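Asker: no sequence on this one, just coordinates:
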């Protein structure tokens, strides 16, 4: 387990567990109130979203969850850095994407199904210091984008 930060708003410890699996996410452990929330994030977009809360009988109020989501959004680079450090994956391998400007920085849109000139991501790596996301596609073309600058369709 690697701690990302301690929530100033609700006192939860925000962590990445070594046994976690894709998609990228953090777990917020609120020991005093006995609940855990998982929050998903992406290396491509800056969207963060509540995944689940357990146990439901101890679930926090919406306001507390909203404050937690805001803190994760504010510390998204640290969440990505920690996930990459612990898991060593961006969870993008095998995903379909529309990319422009091969071999250069360009735009990237993740797709839920094949369409147009979609290509499959073969490998993806992340450079935490520069927040660069480097992709290699199935056709061996490459591209780099800043984390959080892509879209999801």
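Answerer: Nice, I can see it. Since this is a predicted model, take the numbers as computed values, not measurements.
Asker: C-alpha from now on. contacts and neighbour counts both.
Answerer: Noted.
Asker: for this structure, what spans make up the helices?
Answerer: Ranges of helices in the chain, per DSSP state H, are 62-74, 76-87.
Asker: can you say which of those is nearest to residue 101?
Answerer: Checking the helices of the chain against residue 101 by Cα to Cα gives helix 76-87 as the closest, at 24.6 Å.
Asker: ok and the closest one relative to helix 62-74, angle-wise?
Answerer: Going by axes from the mean of the first three to the mean of the last three Cα atoms, to 10 degrees, helix 76-87 is angled at 80 degrees with respect to helix 62-74.
Asker: put this next to the first one:
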């Protein structure tokens, strides 16, 4: 494993070194033997349980909810650890997806949406990088534009959260 991010009682939350997209953390209960994976986004402030494996006792909904809340509270650390561990191999799992951009007031001055069913006007993401120092996501598009986005203020749709 790449390293423990934090503990919640007997639940260890970590990024696995030999892992794969989408960006996610593992939650392992040392006494009960179950492992849950929680996916998270670099664009939006969204996270959710997306895989579960039980070897022993089943976790309570309360325990899973506490883990999910802790991941949201530590989302910046989760993003940084994923990027530091997997950024050179997997980036942040946005390449070859399409992004729609519309102007808004304030913040980044536009809203970026990576949709499951993007419009025909959506641009192709060629590469995506993350700068944990300033919490920014840089998307390089096929039309040559580079969008620099504040992590957590945009939209990423996914089949599973």
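Answerer: Cool, got the structure. Worth saying up front: this structure is predicted, and the values here are computed from it rather than measured.
Asker: separation between residue 153 of the second structure and residue 88 of the second structure?
Answerer: 24 Å (Cα to Cα, to the nearest Å).
Asker: contacting residues for residue 143 of the second structure?
Answerer: 123, 124 (Cα atoms under 8 Å, 6 or more residues apart in numbering).
Asker: which of residue 153 and residue 88 of the second structure has more neighbours?
Answerer: residue 153 (15 against 10; other Cα atoms under 10 Å).
Asker: how about the more buried one: what's its closest non-neighbour residue?
Answerer: Distances taken as Cα to Cα, 6 or more residues apart in numbering place residue 44 nearest to residue 153 of the second structure, at 5.5 Å, with adjacent residues excluded.
Asker: now swap in residue 49 of the second structure and tell me
Answerer: Using Cα to Cα, 6+ apart and skipping residues adjacent in sequence, the residue nearest residue 49 of the second structure is residue 38, 4.3 Å away.
Asker: so what corresponds to the one you found in the first structure?
Answerer: Counting by TM-score structural alignment, residue 38 of the second structure corresponds to residue 39 in the first structure.
Asker: what about that match, how many residues nearby?
Answerer: Look at residue 39 of the first structure: counted by other Cα under 10 Å, it has 22 neighbours.
Asker: which residues are in contact with it?
Answerer: 25, 26, 27, 28, 48, 49, 50, 51, 52, 69.
Asker: tabulate the helices of the first structure (TSV), appending distance to residue 121 of the first structure.
Answerer: Below are the helices of the first structure laid out as TSV (distance: least, Cα to Cα, whole Å):
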stretch	distance to residue 121 of the first structure
helix 62-74	26
helix 76-87	17
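Asker: just those helices: most buried one?
Answerer: helix 76-87 (a mean of 20; mean count of other Cα atoms under 10 Å).
Asker: other residues contacting that helix?
Answerer: 2-4, 16-18, 20, 24-26, 41-43, 46, 72, 89-90, 126, 128, 131.
Asker: swap in 10 Å and give it another go.
Answerer: 1-5, 14-22, 24-26, 41-43, 46-48, 70, 72-73, 75, 88-91, 125-129, 131, 147-148 (Cα atoms under 10 Å, 6 or more residues apart in numbering).
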